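> sequence and predicted structure, then a few things I'm wondering about:
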Amino acid sequence: MPERRDALTRAEDGTVHIAGPSAGPAFTRAVLEVAGAVLTWPVLGPTGLPAAEIHDVGQAQQWLWAVYGERTAAAVDAVAQGTPAAELTPPEQPTALAEAAARLALGHWAARWWPTSHLDGFPALEPDVLGLELAALTHECQQLLDESGELEGAALLEEHLAALDPLIRWRQSAAPPRQLDRVLRLIDDAADNTGLDGEALRRLRSALEQDRTPSATPMDLAELRVPRQEFALAAGSSLRTATGRVIARGSGTNDWCRYPPGFVDAAENAVSWTAYALGAGRRIEVEVVADIAAPVGGVRLVAEVRVEGSPPNRVPLARRDDVWTGRADLDIPASTTPSIEVGVLLPGFDPGPGAEGGAAREAVRALARHRLGVAAAPHDSEGAHPDPFLAEIAAAAVEEDF
């Protein structure tokens, strides 16, 4: 295999860039904000060392050498001072800090982009379980972080303490995940460093100070699962209110980048529409299978409807049970069978439709399917795959009931 060389360049605004593996749409990139820089890994390919956008070289020097090696740290400093761009030969193996950072970034990716879908059978990752592991990883990566990053780690720990007692019980059960003890010890150390206290943290410290006496039976991982509403509807289910003749129907585009996480089921066919003839008029009805979240403050999801390539019309959607629905009259000649494109977005959040998103979304689903398969038998995968997150192990265990 040829030796990897990463380009090191300086932009006009003084930002120093370390090139890395290319990545596609936002939902295929694992991103981590660190002291003086932003690091990016591709989710769908080999991770290795990240690409870096360094906006404060002085701050970044606290960790550059520990991630990329001393030669790279010196070269970054030289390029920032105005020397020509350079090619770098990074370490053959990622350092311990680089591996921990990649895992932390992937965990944040999972919190944002995991393709939870009732239609496709992808269970949600329990946010408290994932949040506690992210807090532990944040503490492990504290060399990378500035004060705001350390505060974020403390906030994660405090926000997700509800999962701590179940994790302690999991540790005492038969055959707990191999990383669980380390995660709990990092949580204990992080709480000590930040001055957090409470009954759950005191129970954790007591448990860690005693020899582990595992139970004879494995833990029922349903204890880690937050109850969710049951889905009564599926894509294409009928909420028809129009009484006219159906002239066209189809599936829309479910672009994950156009709304926040948790608003819409991540399945590709979660957006559906039907066009009706009502006398000489035409009407479209849009249905979108909902996930667990909803906008607040009067903001509503909307459907973006294009007819024959026309400028988009936005149709407000209202939530009813587990489906967002909306309808609008269309300006379509009576003799025409229309070509209609429908997407869903949240106004004020939407960055605009992406290109080639469908193939990338399917690749993310394949990745999630693979990770759940590994998580279903974590003790059989040692050395073959990175450890799954605790939340993935829990999700894989309850997947049959999803």
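That came through, no problem.
> only C-alpha atoms from now on, for both contacts and neighbour counts.
Will do.
> the closest residue to residue 205 other than its chain neighbours: how many residues sit nearby?
Nearest residue to residue 205 in three dimensions, chain neighbours excluded: residue 188, at 6.6 Å (Cα to Cα, 6 or more residues apart in numbering). Neighbourhood size, residue 188 [other Cα atoms under 10 Å]: 19.
> tell me which element residue 188 falls in.
helix 180-194 (DSSP states H and E).
> wait, doesn't the residue nearest to residue 205 sit right on residue 201?
Yes: using Cα atoms under 8 Å, residue 188 is in contact with residue 201, at 7.1 Å.
> now residue 65, nearest residue through space, not along the chain?
residue 73 (5.2 Å).
> this protein: helices as residue ranges?
57-60, 64-68, 70-80, 96-113, 127-140, 147-159, 164-172, 180-194, 199-209, 357-376, 390-397 (DSSP state H).
> and the last one, what does it pack onto?
Contacts of helix 390-397 with other secondary structure elements, assessed using 3 or more Cα pairs under 8 Å, 6 or more residues apart in numbering; DSSP states H and E, are made with helix 127-140, helix 357-376.
> please render the ones you listed as a markdown table that adds distance to residue 209 to the earlier fields.
Below are the helices and strands packed on helix 390-397 laid out as a markdown table (distance: least, Cα to Cα, whole Å):
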| stretch | distance to residue 209 |
| --- | --- |
| helix 127-140 | 18 |
| helix 357-376 | 28 |
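> out of those helices, indicate the one that is most buried.
Ranked by mean neighbour count, these are led by helix 127-140 with a mean of 24 (mean count of other Cα atoms under 10 Å).
> any idea how far residue 37 is from residue 52?
From residue 52 across to residue 37, the span is 7 Å (Cα to Cα, to the nearest Å).
> contacting residues for the nearest residue to residue 322 once chain neighbours are set aside?
Leaving out its chain neighbours, the residue that sits closest to residue 322 by Cα to Cα, 6+ apart is residue 290, at 5.1 Å. Applying Cα atoms under 8 Å, 6 or more residues apart in numbering to residue 290 gives the contacts 263-265, 319, 322-324.
> for these, which one is nearest residue 214?
residue 265 (38.4 Å; Cα to Cα).
> and for the closest one, the neighbour number?
27.
> check residue 98 too.
21.
> I'd say it and residue 49 touch.
Yes: counting by Cα under 8 Å, residue 98 touches residue 49, with 6.8 Å between them.
> give the residues shared as contacts by the two.
Contacts common to residue 98 and residue 49, judged by Cα under 8 Å, 6+ apart, are 67-68.
> closest one to residue 119 among the helices and strands packed on helix 390-397?
Per Cα to Cα, nearest to residue 119 of these: helix 357-376, 12.3 Å.
> hold the first one in mind and look at this next one:
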Amino acid sequence: MTPTYTGVHVRRDADGAIRITTDRGSGPGGPVPDRAGDAADPGFGLAVLDAAGAVLTWPVLHGSGLPSAEVHDTRRAQQWLWALYGESVAAAVQDLASGEQGGVRVTAGVTALADGAARLAFGHWAARWWPASYTDGIPALDPGVLGLELAALTHRCHQLFDDRSDQPDDCAAELIQEHLAALDPLIQWWRAPSPHRDAGRRLGDVLRLIDDAADSTGLDGPELRRLRSALDRPGPAGATADPTALFARPDGYALAAGEKPAAGGRVIARGSGVNDWRRYPPGFVDAAEDAVSWTARALGARRRIEVEVLAHAAAPDGGASLVAEIQVDDGRPDRIPLARRDEVWEGRAGLDLPAESTEPTVEVGILLPGFDPGPGPEHPAGPDGATDRARRDAIRALARHRLAAADRPPAHDAARHRPFAPEPLLAETAAAATDEDY
């Protein structure tokens, strides 16, 4: 791989942390600094990786091969800084670690480790933020396929981690054990004739890395023994393996018990709520912007609000339940529990409307108690006036672009304008091959 070079800013702040930021292309006034750590960026706009002694971040929509980094333990970080950024950056970090507050600008190379780290971070991002939506036509990623590729990438990027337990992303063995059920389908996909030649290469790389990771951590079992046997006897299995059959999605939605109550009453207002992805875990809600809807009804002198939220196909039927947070005008927010029924989460409760309010402003959001970090700002932020909704739309566009590109190699001239984690993940390739129902 021909090395690519980029400008890097290394500085030591008053709190003692050393921050590394990269130039993000060029603008009219010269290099544009990477704003990955900008507070205006929402959580779903960043891919994050916990490394030894540092936290690495890539802006998903405007990323490059190199991350920004906040180094809090330079001694631990020195084991990988040179391999990720090159000797100039590693030396600058070492010099600043014992010096005064200040900074320097040096040149870094985009290394093989940088490429693997970017893919690993993007995979963790996809596990949390991939905008799966039936109504938006964005298929979900198979968690088993994604988990096994994350295990392989973690093993490939082992230089980033050490033997301490404060790095949650150093989890190759745990990921392999959690997703063993997806290993046999991956082997079948690899060994079967396929028009996806690039996918076959990536499948082989992933399976060899999983085998090596399992061997180095002492994992064993029938699935891993079948993997080793397949790797010892490479070649077509003789039958076509259809990803649609190998990685079948849940067929429809589970039916909730009971009968849906009749609505009744006179509709006095209705609208859409805010679908803030940060307020619930992945796999609970369809990621569409209009997935949250509400209706206010008059039943005699009483007022009632009904909330419906389009569920993710994998949403749980029991256990943890979402709630709707409802605010009328400037009043105190109230919460009502939502129950899973067919393809929706739904709930209803009495609505306290001020007698003088003829056109009340009703705001509805959804969240999972105990997980929710609080609502994100739904107002213009940053110099481009982008809102959280615009950022969510950009994430959806990114997902569609990556799915469309999953069956073909990147254009030859794309190297100069290389998007974040350009090579598709196996889970994206499988999703692109099985999205006929979306």
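In hand now; what should we look at? Because the structure is a prediction, the values reported are computed rather than measured.
> quick one, what contacts the counterpart of residue 292 of the second structure in the first structure?
Under the alignment (TM-score structural alignment), residue 292 of the second structure maps onto residue 271 of the first structure. Counting by Cα under 8 Å, 6+ apart, residue 271 of the first structure touches 235, 251-254, 286-289, 342-344.
> one step back: tell me the residue in the second structure aligned with the residue nearest to residue 205 of the first structure.
That one, residue 188 of the first structure, aligns with residue 211 by TM-score structural alignment.
> wait, its match touches residue 229, no?
No: between residue 211 of the second structure and residue 229 there is no contact under Cα under 8 Å: 10.5 Å.
> excluding sequence neighbours, find me the nearest residue to residue 233 of the first structure.
Nearest one to residue 233 of the first structure, counting by Cα to Cα, 6+ apart, is residue 322 at 6.7 Å.
> ok, now which ones touch the aligned residue in the second structure for the one you found?
Residue pairing (TM-score structural alignment): residue 322 of the first structure is matched to residue 343 of the second structure. Counting by Cα under 8 Å, 6+ apart, residue 343 of the second structure makes contact with 253-255, 310-313.
> now which residue in the second structure aligns to residue 56 of the first structure?
Checking TM-score structural alignment: residue 56 of the first structure goes with residue 73.
> for its match, which non-adjacent residue is spatially closest?
Closest to residue 73 of the second structure by Cα to Cα, 6+ apart is residue 53, at 4.4 Å.
> count the residues that sit near the one you found.
22.
> my read: it touches residue 77, true?
Yes: the criterion here is Cα under 8 Å, and residue 53 of the second structure meets it with residue 77 at 5.0 Å.
> the residue mapped onto residue 116 of the second structure from the first structure and residue 19 of the first structure, how far apart?
Taking TM-score structural alignment, the alignment pairs residue 116 of the second structure with residue 100 from the first structure. Residue 100 of the first structure sits 20 Å away from residue 19 of the first structure, going by Cα to Cα.
> which among the contacts of residue 343 of the second structure count as buried?
253-254, 310-313 (16 or more other Cα atoms under 10 Å).
> can you put those in JSON lines and add distance to residue 377 of the second structure?
JSON lines is the format used below for those (distance: Cα to Cα, whole Å):
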{"residue": "253", "distance to residue 377 of the second structure": "32"}
{"residue": "254", "distance to residue 377 of the second structure": "34"}
{"residue": "310", "distance to residue 377 of the second structure": "22"}
{"residue": "311", "distance to residue 377 of the second structure": "24"}
{"residue": "312", "distance to residue 377 of the second structure": "24"}
{"residue": "313", "distance to residue 377 of the second structure": "28"}
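> aligned to residue 153 of the first structure, what sits in the second structure?
With TM-score structural alignment as the criterion, residue 153 of the first structure matches residue 172.
> surely its match meets residue 154?
Yes: using Cα under 8 Å, residue 172 of the second structure is in contact with residue 154, at 5.7 Å.
> for the residue nearest to residue 73 of the second structure, give me its contacts.
So residue 53 of the second structure contacts 71-77 (Cα under 8 Å, 6+ apart).
> highest neighbour count among those?
Of the contacts of residue 53 of the second structure, with other Cα under 10 Å as the count, residue 71 tops at 25 neighbours.
> that one and residue 104 of the second structure, how far apart?
15 Å.
> over to residue 396 of the second structure?
37 Å.
> follow-up on the earlier one: any shared contact partners between residue 53 and residue 77 of the second structure?
Joint contacts of residue 53 of the second structure and residue 77 (Cα under 8 Å, 6+ apart) are residue 71.
> which residues touch the closest residue to residue 236 of the second structure other than its chain neighbours?
Counting by Cα to Cα, 6+ apart, residue 191 is the residue found nearest to residue 236 of the second structure once chain neighbours are left out, at 4.5 Å. If a contact means Cα under 8 Å, 6+ apart, then residue 191 of the second structure has 234-237 as its contacts.
> ditto for residue 275 of the second structure
Per Cα under 8 Å, 6+ apart, neighbours of residue 275 of the second structure: 287-292, 365-366.
> go with 6 Å
Counting by Cα atoms under 6 Å, 6 or more residues apart in numbering, residue 275 of the second structure touches residue 289.
> you'd agree residue 85 of the first structure is up against residue 9?
Yes: here residue 85 of the first structure reaches residue 9: they are 4.8 Å apart, a contact under Cα atoms under 6 Å.
> who has more neighbours, the two?
residue 9 (22 against 17).
> tell me the counterpart of the more buried one in the second structure.
Match for residue 9 of the first structure (TM-score structural alignment): residue 11.
> ok, for that match, nearest residue in space, not its chain neighbours?
Per Cα to Cα, 6+ apart, closest to residue 11 of the second structure is residue 103, 3.7 Å.
> from residue 55 of the first structure, how far out is the counterpart of that neighbour in the first structure?
Superposed on the first structure with TM-score structural alignment, residue 103 of the second structure falls opposite residue 86. Using Cα to Cα, one obtains 18 Å as the distance from residue 86 of the first structure to residue 55 of the first structure.
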